[in-house]
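[1] fold the following.
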Amino acid sequence: MRLPPARLAVWTGAAVHEVAQVAAIGAATGVLAAAVTVKLARVILLAPMVALTAWARRRASPAGAGDVAAGRPAVLPLFVAAFLGLAALRGTGWVPGPVTAVVPQVTGVLTAAALFGLGTGIDVRKLARGGRVLLLGGFASTLVAGISLAGAMLFV
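    Sure, this is the predicted structure:
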């Protein structure tokens, strides 16, 4: 099945777990900007869930309990705040043209370096012995891919 670019971008951003993997797929298929935008929208929507979970844990924990005493979790992760700030800055038009012209090359190199780093951390022997964990991961990935594909087909 061949998906139109808009559906492919939404499916990629919704189904793939890592931002770097979304960027790699988006770059390879020509839907980089849209796929990463969908993925980062998913990431931003995690902030309210993190805040609600932290609030619920604080209420359930007795005063002075370990993780409560250790400090408050951030309501908005720093990278999400940075993304929002940089997106707003870019939207103002204040970023000079030469800077925006070089950003794709820099992000390409940084993405390749990040993917190389992720790849070197894989132990193939442990992966081969995965058993039930590998089966569960495959099932979960298939489920997420199917649900997000259905959403992309229905709503895009």
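[2] okay, CA-based contacts and neighbour counts for the rest of this
    Fine.
[3] show me the residues around the spatially most central residue of the chain that make contact.
    By Cα atoms, centre = their mean, the mean C-alpha position of the chain lies nearest to residue 19, the distance being 3.7 Å. For residue 19, the contact set (Cα atoms under 8 Å, 6 or more residues apart in numbering) comprises 36, 39-40.
[4] the structure of the following sequence is requested for comparison with the preceding one:
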Amino acid sequence: MSALLSALYNPRDVVAQAKILAPGAGFVMVLAMAAQFLSNHYGAPVMLMAILLGIPFHFLSEHENIGPGVGFAAKGMLRIGVALLGLRVSVDMVRQIGWGFVLVIGVCVAMTILASVLLSRFVGKDRAFGFLTGGSVAICGASAAMAISSILPDRDTAERDLSFTVISVTAFSTLAMIVYPIIAEGLGLDVHMTGLFLGGTIHDVAQVVGAGYSVSEETGDVATVVKLIRVTMLAPVVLIGALVMRRQVASSGKRPPLLPGFVAAFLVLAALNSFHLVPQMVTEVTSTLSRALLVTAVAAVGMKTSIAKLADVGGTAIAMIAVQTVALAAMVLVPLLYGLV
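    Now for the predicted structure:
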């Protein structure tokens, strides 16, 4: 990514740099398109398909011609995709749902992440793993996992942990898409409250949409708005995480930026969208582009993942994500059932 940005200052180097990145990036794009095809035609979660299609091609990520493009897709495309998510959120969404429930969501996100960091010590994992899994469960699944991983310090298990998180969270999100509407009906929640529950608990946007509109159109609309509010919280969480990481690695001399560039871009685009300065047609195009970039980045992460190393994560880590998922659902349900919002 840095090499590409440097090349932009010298136009004559752009073509040369593009030739280096093209083989790997092109291959990852093909995997992403295959994942999208499977999702469109068979209803499979696109993020899960992308990472599973990428894993068998791990050997290519170490090839001198393919590796650079795969690395660019895993980091550069990811950051661009996350930045463009800013055009999907606005202050109007908060007004539509109400500040009371937004506060509840904010507290649930914070508690989930903090509890995950603490819990990680008891399952033999480091705090970075707890932050990664907790943030992905609390905010927006695979997209959050990708964004958070980009600010974590370099670790031998970084790529393994990221792939494990994307696979596990997507699987739990798919299960929640099926089970949570049944739970909401069993608890007697009306269509509006069901939308609040689904949007406040299911991990990935696609599964929120699937679950919400399976109940009713109103439920789907409410659930989608609540989910996008959770997406908005990605920026402050990543910013706070970057600040903490800077303090922890201060002695190493290599500190992450105070405000990651893609987070700053996310905030700027969200502000522009809040003031209605971006045409609807542009937001629709960038939304599609953002999703395509994120799917491509996930496929690249899959290519960089070793199956042997992935198996080393252990069952306790799966149990940890299960606990996070159940705890988030409980924290959102309590104020809904007792009329606190």
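[5] for the residue nearest to the centre of the first structure, give its distance to residue 139 of the first structure.
    Distance from residue 19 of the first structure to residue 139 of the first structure, counting by Cα to Cα, to the nearest Å: 21 Å.
[6] equivalent analysis for residue 55 of the first structure, please.
    To residue 139 of the first structure, residue 55 of the first structure is 31 Å away according to Cα to Cα.
[7] now residue 119 of the first structure
    22 Å.
[8] could you do residue 114 of the first structure as well?
    Relative to residue 139 of the first structure, residue 114 of the first structure is positioned 26 Å away (Cα to Cα).
[9] how about residue 114 of the first structure: what's its closest non-neighbour residue?
    Among residues not flanking residue 114 of the first structure along the chain, residue 20 sits closest, at 7.4 Å (Cα to Cα, 6 or more residues apart in numbering).
[10] looking at it, that neighbour is touching residue 116, isn't it?
    No: checked against Cα atoms under 8 Å, the pair residue 20 of the first structure and residue 116 is beyond contact range at 10.7 Å.
[11] and these two? Which one has more around it.
    Neighbour comparison, residue 20 of the first structure and residue 116: the larger count goes to residue 20, with 17 against 11 (by other Cα atoms under 10 Å).
[12] give the contact list for that one.
    111, 114-115.
[13] okay, and which of these map to helices?
    Of the contacts of residue 20 of the first structure, the ones assigned to helices by DSSP state H are 111, 114-115.
[14] residues of the lengthiest helix in the first structure that come out buried?
    Among the segments of the first structure that qualify as a helix by DSSP H, the longest is helix 32-60. Within helix 32-60 of the first structure, the residues scored as buried using 16 or more other Cα atoms under 10 Å are 32, 34-40, 44, 46-47, 50, 54, 58.
[15] same check, this time on stretch 149-156 of the first structure
    Across stretch 149-156 of the first structure, burial judged by 16+ other Cα under 10 Å covers 149, 152.
[16] stretch 179-193 of the second structure too?
    For stretch 179-193 of the second structure, by 16+ other Cα under 10 Å, it's 180-181, 184, 189, 191-193.
[17] can I get those in JSON lines with distance to residue 261 of the second structure and secondary structure?
    Listed next are these as JSON lines, based on distance: Cα to Cα, whole Å; DSSP: H, G, I helix; E, B strand; the rest coil:
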{"residue": "180", "distance to residue 261 of the second structure": "36", "secondary structure": "helix"}
{"residue": "181", "distance to residue 261 of the second structure": "38", "secondary structure": "helix"}
{"residue": "184", "distance to residue 261 of the second structure": "40", "secondary structure": "helix"}
{"residue": "189", "distance to residue 261 of the second structure": "41", "secondary structure": "coil"}
{"residue": "191", "distance to residue 261 of the second structure": "39", "secondary structure": "helix"}
{"residue": "192", "distance to residue 261 of the second structure": "37", "secondary structure": "helix"}
{"residue": "193", "distance to residue 261 of the second structure": "36", "secondary structure": "helix"}
